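Peer 1: Provided below for reference: sequence and predicted model.
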Amino acid sequence: MTGNSHNSSLLDILGRYKPAPWRGRYSLSRLFFNFYLLVMGSFVVIAFFADFVISTAVKGITDDYTSRFMHGTIVLIEDELFRKPRSEWPNTIKALDNKFSYRLEIVDRWSLKLSKKQAEKLDAGELAIDSDRDILYHRLKLTPKILVVGPLSPDANPDRPRALPLELRIHLLTWSLISLILAIAVWLWVRPVWRDLETLRQTARALGEGHFETRAPNARNQAFDLLTETLNGMAERIQRLIATQKELSSAISHELRTPIARMRFALEMLSEADDCTDRQRLMQMMDVDLDELDSLIDSSLTYARFEREQPELQLSSVELLPWIEDEVDSMRILGGAIQIAVDNSGLPVGQRVELDQKSMPYAVTNLLRNAIKYAKSKIVISAEVVGDRICLHVDDDGIGIPPEERKRVFYAFTRLDRSRDRATGGYGLGLAIVRLVLEQHGGSATVEESPLGGARFTLSWPLLQSVTQS
């Protein structure tokens, strides 16, 4: 069957998706480290840039403060040295060194290696400062001797290796704490995100393996809500399409057997019939069977199109009573001796409604065909406004429908036992098409007992569905 081959093709295509083996932990670690390195690297770059800018701005202020603070002490030391001969400077500086908490030393100018800026300041008679080593240099007037003051740190000891500066240790500790706190924050953010991604991956894998009933649970992260909703909607759509294909292929296969079997029997009888009247009767039977096959195919295609595509509504405002009368007039020829009347007593004069003039006629004509099959002598079509909805009723004086079967008749290939004959059998698609058309209009189709004694089918949908004004 064509339907089965289409169904198999769809399943084969979907079944080609073979996800890679589970790599959850490795992928989660990789995601965590990649994101952590990105965030941490960006943070470090920004922090170092800010520290560089701040240090550059503060360095000049700090050097100026140190120069002002130490200027008086250095002038006193210089005056003390120049009171004595230059030959006694070494002994004098040693005596002064014992009185200060930082080192004092006299060296030759040529032995110093300073930056260009600090060297120019030193030669100009100003204080030169080595901020990294915390040492000050001062030229003793116009002599080639340089007074070295420092390191100024009280815990500095030139006889042993210097420990890491306190500032550097504070920086290291601060960065370690920042790294740890950032790692915890990134982990707490990445783990739920990964769980949502892993759940979506597993759902997609299950769908790819043909488990179309699988649905993704609600996402923990709101960023994945729309993706989860889209995936579940896609799964539901695929499941419905496949179910529709299976239902159509199975039901059509079953329905085709009867007319095909009758045609085969008629052909066999035709080859053996000698009487012209018998041959004419058999050919008429085959013609009826061909019409039945054509009707089945047309109804099946119409139902499949409405179920599959859900075509977009092309709404227009129409005056309801003339529209109903036009639809009824087009069906009168099928009614034969059955009286078909339109009752406009419950409808306001000039009442307009919004409907799709391509799809809504399917619903009305299918209800009329159904009523013509089962009515004994009379069919009445009426309409009324209930609140903001329009209700269209089709009543017949036939055998009616039992209450327990009234919902079931609107689903495809559902037929009641008393209708399984050649005259009124149908294929159970007409009322299913009615239901789909009304759902498309945001309405519903129902059936109940008719005042005429048979069945009353009611179509109900909103009067206004768009910006069109009545």
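Peer 2: It's in.
Peer 1: can we go C-alpha only for contacts and neighbour counts from here?
Peer 2: OK.
Peer 1: For the stretch 201-350 of the chain, which segments count as helices?
Peer 2: Counting by DSSP state H, counting those that start in this stretch, one finds helices in the stretch 201-350 of the chain at the ranges 225-272, 276-309, 320-335.
Peer 1: ugh, wrong one, I meant the stretch 351-470 of the chain
Peer 2: When secondary structure is read from DSSP H, counting those that start in this stretch, the stretch 351-470 of the chain shows helices at 360-374, 430-440.
Peer 1: T174 is nearest to which of those?
Peer 2: Taking Cα to Cα as the measure, these were each checked against T174, and helix 430-440 came out nearest at 64.1 Å.
Peer 1: adding another structure so you can compare the two:
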Amino acid sequence: MPLAVSRHHRPFTLVRIFLRLWVVVTIPLGVLWWFDGLNPVHGIINDMARDTYIALYRGTFHLVQEDLETRPVEQWPQHIVDLAPHFGYRLVLEKLESDSFSALEKSSLRSGEFLFRGGEPAVLVRRVAQSRFVLQMFLGETQDEIEERRRRGTMYLLQQQLKLHPPQQWAAVIAAYQPHFGFAIDVLDIDSDRLSLSRDQKAQLRRNRIYTYRPEQLAEVSYILLDDRRHVIRAETRSGGTSDLLLLVIAFSTLCGALALGIYIWLRPLWRDLKHMDTVAAEFGEGYFDARAALKNSSVVAGLGQSFNSMAASIQQLIDGQKELINAVSHDLRTPMSRLRFALEMLETENDTEDRDRYIHNIQHSVASLEELINELLVHARFERTPSARTFNNYAVYSFLTDEVALFVDNPRGIEVVWIPPGPVADLQCVFDRGALARALANLLENALRYADHRIEVSFTVTDGWCRVMVDDDGCGVAAADRERIFKPFTRLDDNAEGAGHGLGLAIVGQIAKWHKGRTYVVDAPAGGARFVFEWPADL
């Protein structure tokens, strides 16, 4: 029984997986949301908008430039103001050396290139000829301009209502309308301290009759100058502030949580199967070699589980084979070792020359038997390894078999060994390991020489996509119950057979067949003995 190894795993619950997924999803999306400069999508959209606007307004910039070049430079600012009402967007003429442009932007403008600034609104800028001015074209409205346009109608109606009353009653009129509005409104004198406008802002209000600005991040104040040009309607709105921001954060977190939940639902079966694989692998590593992965065919890691099971089965088979081999080796070593020990003990006390020679002969025989066993074990171990593709090549199989069989024609028992070619056909090319197949054929012929009575026949066929080498003898054959067992290491059906070995010859043949992705088996020979078949795929 293998010893259990204590294993301390750090807790890794499904809740922690979900929380990690939520963090992993939320942080990148939050960064891309709050920091536009880090969002590659915004960059792509900005480049596309730049190319589109330049293509649309290149001609417009050229016409404005030609128009300006017909006038003195000192008239350009006023002429742009006169042109602006004819455009659907604002035109602004500004000096190139203005602080509103960076050094890099100034360099680009001096070279005659367009400058595009995304945002609300987008702005397209270009230098006017070689002058010190640049023309700015605003391709939309600012948020303040949008809000100002939306309030013009409201402010106009309020002004019309105030015209029906003397100025002394305007405060009361505004107070009466206040409950119907969702923002604060009042009437102020333009010079009142409550107006909170600078001199420049008041000048802009007198010029445009309406002015909007943001004194705080969450507040917006709009002013409209009444017809008497002394009084101003003031409207102040505030956004939801912290509560709206909190709702936005909650909505964003919920969206990220839903995305993380979807990923979690998809990953949970994968995590479960990986944990199962981890447990099975740990059990296998602790010595429970019958541990196998049990995964559904629909699992993402089903292929991994099948590969693990195949590997585990191969390792278990290898370990079982090694155990069986060790037991068999220990048994086969016992006999020659016992003979060696007995002969050495007798040599110490024996003085007769003839007896000493006999004991020395027995020692030499035992050493040779041990040497043969060791060599066979080394060969068997060699063919248990995975073969190298470099050892397989195309060979003329008929010529190869003719040469190998000829080595056994002259044998001590005088058995007739015959190679029967398949007819007067051209030599067939097959893929095989020449050295390994030679060893397999030699082992099959040596086995046949031990049991044949008079004749051994070697033949070769290619049928159904399989190459087959067949070795037939006219001996006693192999019983059906022993036909699989004889290919296991150290299996000997008859220890009294002439030249009986250690039972590794046919096991080596079986290993060589596996090298060739084939197999070896035994059936009845037409001559009445046994037919050993060595076959491998022709498309190896």
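Peer 2: Received, thanks. Note that this is a predicted model, so its numbers are computed, not measured.
Peer 1: Report the TM-score for the pair.
Peer 2: Structural agreement between the two chains, given as a TM-score (TM-score structural alignment, normalised by the length of structure 1), stands at 0.78; 436 aligned residues with a Cα RMSD of 3.9 Å.
Peer 1: ok, back up a step: with mean neighbour count and distance to R205 of structure 1 added, can I get the helices of the stretch 201-350 of structure 1 in TSV?
Peer 2: Listed next are the helices of the stretch 201-350 of structure 1 as TSV, based on neighbours: other Cα atoms under 10 Å; distance: least, Cα to Cα, whole Å:
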stretch	mean neighbour count	distance to R205 of structure 1
helix 225-272	16	12
helix 276-309	15	24
helix 320-335	15	50
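Peer 1: Redo those as TSV? Include distance to I46 of structure 1.
Peer 2: Converted to TSV, those look like this (distance: least, Cα to Cα, whole Å):
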stretch	distance to I46 of structure 1
helix 225-272	33
helix 276-309	54
helix 320-335	71
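Peer 1: looking at these, which is closest to T56 of structure 1?
Peer 2: Proximity to T56 of structure 1 (Cα to Cα) singles out helix 225-272 among these, at 48.1 Å.
Peer 1: how much does the closest one stray from structure 2?
Peer 2: Compared with structure 2 after fitting, helix 225-272 of structure 1 deviates on average by 2.6 Å (mean Cα distance after the TM-score superposition for structure 1).
Peer 1: the inter-axis angle of that helix versus helix 276-309?
Peer 2: Between helix 225-272 of structure 1 and helix 276-309, the angle formed by their directions is 170 degrees, by axes from the mean of the first three to the mean of the last three Cα atoms, to 10 degrees.
Peer 1: ok so, going back, tell me which of the helices of the stretch 201-350 of structure 1 sits nearest to L431 of structure 1.
Peer 2: Comparing the helices of the stretch 201-350 of structure 1 by Cα to Cα, helix 276-309 comes nearest, at 9.9 Å.
Peer 1: any idea what E327 of structure 1 aligns with in structure 2?
Peer 2: Counting by TM-score structural alignment, E327 of structure 1 corresponds to E404 in structure 2.
Peer 1: Ok, L464 of structure 1 next?
Peer 2: So, by TM-score structural alignment, L464 of structure 1 is matched to D539.
Peer 1: Just to check, that match is in contact with D464?
Peer 2: No: D539 of structure 2 is beyond contact range of D464, at 11.1 Å (criterion: Cα atoms under 8 Å).
Peer 1: still on that earlier bit, can you report how many residues neighbour the residue nearest to the match of E327 of structure 1 when sequence neighbours are not counted?
Peer 2: Closest residue to E404 of structure 2 in three dimensions, ignoring its sequence neighbours and counting by Cα to Cα, 6 or more residues apart in numbering: A438, at 6.8 Å. For A438 of structure 2, the neighbour count with other Cα atoms under 10 Å is 16.
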